[in-house]
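In: Below is the structure, and that's it, no one-letter string:
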């Protein structure tokens, strides 16, 4: 996935942030760190790269509290769409040899494991 995403000018953590922001616009740095399983400091580095690339917007100061909501720019949405095809192709290759009746159980188990890490 690293190689495929590099062709789109993204890292795996950057792609993960773009996906989360597409699903839930306005997340904070802390929300993105939790959702991508990185530290807040690492999320700051990821967000700085995305902002410098024109893929996200983030206000200079918070209107309420301290959280700075992050949003995709049109360029960010376009880059995500382009990279998503490559990622989905890799996912298809990964699951292609898993029997359909086992795939549902595998995905359910992965969901349970991800939820366990969410706390």
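Out: Looks like it came in fine. None of the values given here were measured: they were computed from a predicted structure.

In: alpha carbons only for contacts and neighbour counts from here, please
Out: Will do.

In: Would you point out which residue is most central in this structure?
Out: In the chain, the centroid-proximal residue (C-alpha atoms, centre = their mean) is residue 16; its distance is 1.5 Å.

In: so it sits in a helix?
Out: Yes - judged by DSSP: H, G, I helix; E, B strand; the rest coil, residue 16 forms part of a helix.

In: And for the residue lying closest to it once chain neighbours are set aside, the neighbour number?
Out: The shortest distance from residue 16 to any non-neighbouring residue, by C-alpha to C-alpha, 6 or more residues apart in numbering, is to residue 36 (6.2 Å). Look at residue 36: counted by other C-alpha atoms under 10 Å, it has 17 neighbours.

In: let's bring in a second one:
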């Protein structure tokens, strides 16, 4: 009787999970000095990007866009409010729901963010086609993984 040997494990640097993890770390480390002028952390920056796209968004919708739950967004949003970048307001017609509005300072920060975006694109050194391929592949992967829950 022959026994089948277990499959050989891939080395860590040849695993998709590690490549995504280490790339994510490299991205946040790249963003950190770029965001210094704005005073934003990377998670705060992502929230502001959504607000620049959709000012007046409900907190629950912002959380969904960022793949977070509403409760975990509260400390981040309080810091943005303390910095004078957003206001949180009860949504008319639904007192349980909060919406977010950019302040003039929050709107003005968009110009600084454009510089951050341009510097990050230069650091990535990818063509538009390469970026598109990466986005498509990551969306497919995320869809498969979210379907596994």
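Out: Alright, I've got the coordinates. If you're wondering where the values come from, they're calculated on a predicted model, not measured in any experiment.

In: Apart from its neighbours in sequence, what residue is nearest the counterpart of residue 42 of structure 2 in structure 1?
Out: Here residue 42 of structure 2 is matched to residue 12 in structure 1, going by TM-score structural alignment. Leaving aside its chain neighbours, residue 12 of structure 1 sits nearest to residue 2 (6.2 Å; criterion: C-alpha to C-alpha, 6+ apart).

In: Surely the one you found and residue 14 touch.
Out: No - between residue 2 of structure 1 and residue 14 there is no contact under C-alpha atoms under 8 Å: 10.8 Å.

In: who has more neighbours, these two?
Out: More crowded of residue 2 of structure 1 and residue 14, by other C-alpha under 10 Å: residue 14, with 21 against 12.

In: who's in contact with that one?
Out: Contacts for residue 14 of structure 1 (C-alpha atoms under 8 Å, 6 or more residues apart in numbering) come out as 46-47, 50.

In: Repeat that for residue 20 of structure 1.
Out: 32, 35.

In: Which secondary structure element is home to it?
Out: Using DSSP states H and E, residue 20 of structure 1 sits in helix 12-23.

In: tell me the average deviation of that helix from structure 2 after fitting.
Out: By mean C-alpha distance after the TM-score superposition for structure 1, the fitted helix 12-23 of structure 1 averages 0.9 Å away from its aligned residues in structure 2.
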